[in-house]
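# Okay, predicted coordinates and the sequence, questions at the end:
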Amino acid sequence: MTRSVNHPQDDFAPLPGRTLRDIPALVAAGLVPPDAAPALEDVARQYATAIPPAFAALIERPDDPIGLQVIPDEAELAVAAHERADPIGDDALSPVPGIVHRYADRALLKPLLVCPLYCRFCFRREHVGPDGGVLDDAALARALDWLRDHPAIREVILTGGDPLMLSPRRLGAIVRALEAMPHVTTIRIHSRVPVADPARITDELADAMQTDRAMWVVMHANHAREFTPAARAALRRIQARAIPVLGQSVLLRGVNDSVAALEGLFRAMVEARVKPYYLHQLDPAPGTARFHVPIAEGRRLLAGLRGRVTGLAWPTYTLDIPGGHGKVPLGPDYLEAGEDGPTVRDPAGGRHKLASESAPNLALGARER
């Protein structure tokens, strides 16, 4: 990825405010004990730190579900054998800087590698940070040319980094370039900004997202407390432009690894007019093992929500197969093969025969999947 910062100042300009960007600032804010500072400096040298004021205000204690997501920890320097610097294979699937092409009909465009806050579980933590910068004009032009030259691409996902850290001028220029490509029918923006730094979602920035193509925003939140009045107002500014918003989350130990926490999160999304989209299994990025929740446990947690929340609040529990092999749903499953024919399990755990289905057909369907 090109890491040039040779741009006019307004391409990417941090908003004023006391974002916590280093260990001394975290100590001064009472989020890190002074005696832990020397060890955490080693972590900070390897992975970026940034906690905007709006997000920092949500932290009640360093080990609460908000603090765990963003406060550095010594455990980040312990790399498990299964963890990878590029856990979902972005680098191998990047034909030109700024583009990732994994699926035939869509591609990622990463115009920058800067975020409003740096999550301690991030699957791109080896790449993102304040030195990530933005694609320079030449690199962005090459990325856009690649998209123009591939008419099978119908959907472009703006990600990074966080594309809503771009200035309205720069973001608008990218959206205009994409909508000028006849084969691009859908544009998606993935962002943490609405909950991490909601003041950044100004009317001007929301206007820059407007297009005659299908525009979707996918916002990232992991706990119900992230949906503050300011965050809801930021989302409303996007939604007021007739842009639908989806929600994605990561299943994280200590953050949302209970039925009650997931229920609260997904209810908060729906109440903010955000449709829960994906609940991601944690990607094995270096130093993230403390957040890992086993898949079997994740399936039980999601099953525990069935019947408790509306279908509007039900996401797809998904795994991005390490190595760049794509996303697959993890269930839970309710259809089972039995000696006397197929059965379906209800939300309370009861099993019921499906007289309309035969065991051979069920087995054939399983093989085809």
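Looks like it came in fine. Numbering: from 1, shown residues only.

# alpha carbons only for contacts and neighbour counts from here, please
Noted.

# What are the boundaries of the helices in the stretch 101-250 of the chain?
Using DSSP state H, counting those that start in this stretch, the helices of the stretch 101-250 of the chain run over 137-148, 168-179, 193-196, 203-208, 229-239.

# how far out from the middle of the chain is the fourth one?
In terms of C-alpha atoms, centre = their mean, to the nearest Å, the gap separating the centre of helix 203-208 from the centre of its chain is 22 Å.

# What of the shortest one?
The chain centroid and the centroid of helix 193-196 are separated by 12 Å under C-alpha atoms, centre = their mean.

# Can you name every helix or strand that it contacts?
Contact here means 3 or more C-alpha pairs under 8 Å, 6 or more residues apart in numbering; DSSP states H and E; on that basis helix 193-196 packs against helix 53-56, strand 214-220, helix 229-239.

# Would you reformat the ones you listed as CSV and include distance to Leu15?
Compiled in CSV, the helices and strands packed on helix 193-196 are given as follows (distance: least, C-alpha to C-alpha, whole Å):
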stretch, distance to Leu15
helix 53-56, 11
strand 214-220, 20
helix 229-239, 15
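
# The ones you listed into a markdown table, with extra columns for mean neighbour count and distance to Glu204?
Output for the helices and strands packed on helix 193-196, formatted as a markdown table (neighbours: other C-alpha atoms under 10 Å; distance: least, C-alpha to C-alpha, whole Å):
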| stretch | mean neighbour count | distance to Glu204 |
| --- | --- | --- |
| helix 53-56 | 20 | 20 |
| strand 214-220 | 21 | 16 |
| helix 229-239 | 19 | 10 |
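
# for those, which one sits closest to Glu357?
strand 214-220 (37.5 Å; C-alpha to C-alpha).

# Buried deepest among the helices of the stretch 101-250 of the chain, which one?
helix 193-196 (a mean of 25; mean count of other C-alpha atoms under 10 Å).

# For that one, which outside residues touch it?
Helix 193-196 has contacts (C-alpha atoms under 8 Å, 6 or more residues apart in numbering) with 52, 54-55, 116-117, 162, 164-165, 200-201, 219-221, 226-228, 230-232, 234-235.

# roughly how far is the strand or helix carrying Pro360 from the heart of the chain?
Secondary structure from DSSP states H and E places Pro360 in helix 359-368. Using C-alpha atoms, centre = their mean, the mean C-alpha position of helix 359-368 is found 35 Å from that of the whole chain.

# Alongside the first one, take a look at this:
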Amino acid sequence: MNDQEHVNSMKRAKELKSKINDYLNARDNIQTGLERIEENSQTKSKIITTLKATDKDWSNWKWQIKNRFSNVEQLQKILNTCPQLEDIKKVERVYRWAVSPYYLSLSAVDNVNCPIRKQFIPSILELQDELGLSDPVDEKNTSPTKAVVRRYPDRLIIKVTNQCASFCRHCQRKRTIGKQDLHTSSGNIEKAVDYIKKNPEIRDVLITGGDALLLSDKKLDWLLTELDNINHVEIKRIGTRVPVTLPMRITEKLCGILGNHPPLYINTQFNHPLEVTPEAATACNKLIQAGVVLSNQSVLLKEINDNPHIIKKLNQELLKIRVRPYYLFHAMPVKGTRHFSTKLSVGLEIMEKLRGYTSGLAIPSYIVNVNGGLGKVPIQPQYLFFNEHNEITLRTWENKLVAFIEKS
């Protein structure tokens, strides 16, 4: 390298560094769960004392499910500031809510705007939604047999339960939560398996709910074995949020079962860096050691993660625990959830601030799940242009236009 090349290189390096200063300034103000260990531990102790439990109880996922917080008075004992108590009582008459003790322990007890709290505490805005639809993606009319949703030629969903460790206020299946936990009957799951057997074009099956990993070990093993025995099923996927809301569910026994059914992919849902905790990292590591491939599907949520710096920090934290960012979902227009919706321009701005500003591994696809059961539509900034001579012009991440010559 000659002197001029060195000068040019140093100038370019300085220019690149300046482009990330806004993130570097914001980064230290975006806490992760790995940085809130002391605060979370204090809240955990408060919960354990309130429930008259032990650390052994805390580590038992069945205890966590049995002791979910689901009434206002109980919640008030943990949170110091909870001004929407009467609103919660109004909402719970229409929409069920519950939160695992673990996920509650991640919330800020003094901050009503805590991004964790907003995901599980009911808001009066849920009752003021006049635009949302009960079933915007038309699952009822894309269900060829009980428990199955099919929107694509070669893959489908089996819904195995309505149960979750914590009921997200932005849930796309808010209509199915009901008043009690219900697993799909064995008969209806058997019908779903039979449908797959009779349709050899189905090569990819997603097991979801609710939360698929809240099935018993025995039931999961049986279903995965049934799918393994169908020659044309190439891969299985599981949709779950337990690494986020109930990481103690990822037991050695469960991992042993999952490890017996490759290839197996798990899609989870981390929405904010505060959810990336030591417990979540341990759960993900156990799954990886079992041979499971992990990816993440975040939901873009107003006043929770609708910020380029938060999404970037989240995705970089996920890569550190070996979870690949896969989708960033635009919030669906589900009735009772519209207060979480952003404009598409917000999602596009986030994508603009990811491409080129972080590694490609940290960039998910921005997805709109369109109404009517017509499937997912990827949305991304425009990088391809044509001029009047039909010559291609590309836009770089820095908004520089460059000519691209195609082979004729």
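Looks like it arrived, so ask away. All of these numbers come straight from a predicted model, not from anything done at the bench.

# so what number do they get for TM-score?
Here the TM-score for the pair of chains, by TM-score structural alignment, normalised by the length of structure 1, is 0.89; 344 aligned residues with a C-alpha RMSD of 1.8 Å.

# hmm, back to that, right, so of the helices and strands packed on helix 193-196 of structure 1, which gets closest to Ala261 of structure 1?
Nearest to Ala261 of structure 1, of these and by C-alpha to C-alpha, is strand 214-220 at 15.5 Å.

# which residues in structure 2 does the closest one align to?
The alignment of strand 214-220 of structure 1 onto structure 2 (TM-score structural alignment) spans residues 263-269.

# Aligned to Leu235 of structure 1, what sits in structure 2?
In structure 2, Leu235 of structure 1 lands on Cys284 (TM-score structural alignment).

# Would you enumerate the residues in contact with that match?
Counted by C-alpha under 8 Å, 6+ apart, Cys284 of structure 2 has contacts 243, 294, 321-323.

# run the last query once more with 6 Å
Not one residue lies near Cys284 of structure 2 by C-alpha atoms under 6 Å, 6 or more residues apart in numbering.

# distance of it from Ser359 of structure 2?
21 Å (C-alpha to C-alpha, to the nearest Å).

# again with Asn267 of structure 2
Asn267 of structure 2 is 20 Å from Ser359 of structure 2, by C-alpha to C-alpha.

# Kindly report the same for Leu104 of structure 2.
Distance from Leu104 of structure 2 to Ser359 of structure 2, by C-alpha to C-alpha: 32 Å.

# In structure 2, which residues correspond to stretch 146-160 of structure 1?
Against structure 2, stretch 146-160 of structure 1 falls on residues 195-209 (TM-score structural alignment).

# got the buried residues for the matching stretch?
195-197, 202-209 (16 or more other C-alpha atoms under 10 Å).

# Tell me which two in the residues you listed are the farthest apart.
Lys197 and Gly209 (21.0 Å).

# give the contact list for the residue positioned nearest the centre of structure 2.
Per C-alpha atoms, centre = their mean, the C-alpha nearest to the average position across structure 2 is that of Gln269, at 1.8 Å. Going by C-alpha under 6 Å, 6+ apart, Gln269 of structure 2 touches 241, 296-298.

# residue range for stretch 102-110 of structure 1 in structure 2?
Going by TM-score structural alignment, stretch 102-110 of structure 1 sits over residues 151-159 in structure 2.

# aligned partner of Leu262 of structure 1 in structure 2?
In structure 2, Leu262 of structure 1 lands on Ile311 (TM-score structural alignment).

# can you count the residues close to that match?
By other C-alpha atoms under 10 Å, the residues close to Ile311 of structure 2 number 25.

# before we move on, what about Val245 of structure 1?
Val245 of structure 1, neighbours per other C-alpha under 10 Å, totals 24.

# nearest residue to it other than its sequence neighbours?
Spatial nearest neighbour of Val245 of structure 1, chain neighbours left out: Val217 (4.8 Å); criterion: C-alpha to C-alpha, 6 or more residues apart in numbering.

# can you tell me which residues contact the one you found?
Here Val217 of structure 1 is in contact with 188-190, 245 (C-alpha under 6 Å, 6+ apart).

# any chance of these in a markdown table, with distance to Asp136 of structure 1 too?
Formatted as a markdown table, the contacts of Val217 of structure 1 follow (distance: C-alpha to C-alpha, whole Å):
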| residue | distance to Asp136 of structure 1 |
| --- | --- |
| Arg188 | 21 |
| Ile189 | 20 |
| His190 | 21 |
| Val245 | 29 |
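
# By neighbour count, which of these wins?
Busiest of these [other C-alpha under 10 Å] is Val245, holding 24 neighbours.

# Okay, the nearest residue to Ile288 of structure 2 once chain neighbours are set aside and Leu258 of structure 2: tell me how far apart.
Excluding the flanking residues, the one nearest Ile288 of structure 2 by C-alpha to C-alpha, 6+ apart is Leu294, at 7.3 Å. Using C-alpha to C-alpha, Leu294 of structure 2 is found at 13 Å from Leu258 of structure 2.

# repeat for Glu190 of structure 2
From Glu190 of structure 2 to Leu258 of structure 2 the distance is 20 Å (C-alpha to C-alpha).

# and if you look at Asp87 of structure 2?
41 Å.

# When those two are compared, which one has more neighbours?
Leu258 (21 against 16).

# Not including adjacent chain positions, what is the nearest residue to the more buried one?
Ala290 (6.9 Å).

# Verify the contact between that neighbour and Asn260 for me.
No - Ala290 of structure 2 is beyond contact range of Asn260, at 8.5 Å (criterion: C-alpha atoms under 6 Å).

# higher neighbour count, these two?
Higher neighbour count among Ala290 of structure 2 and Asn260: Ala290, with 20 against 15, using other C-alpha under 10 Å.

# ok, the more buried one to Val244 of structure 2 distance?
From Ala290 of structure 2 to Val244 of structure 2 the distance is 18 Å (C-alpha to C-alpha).

# Since that was my last question, I'll sign off now.
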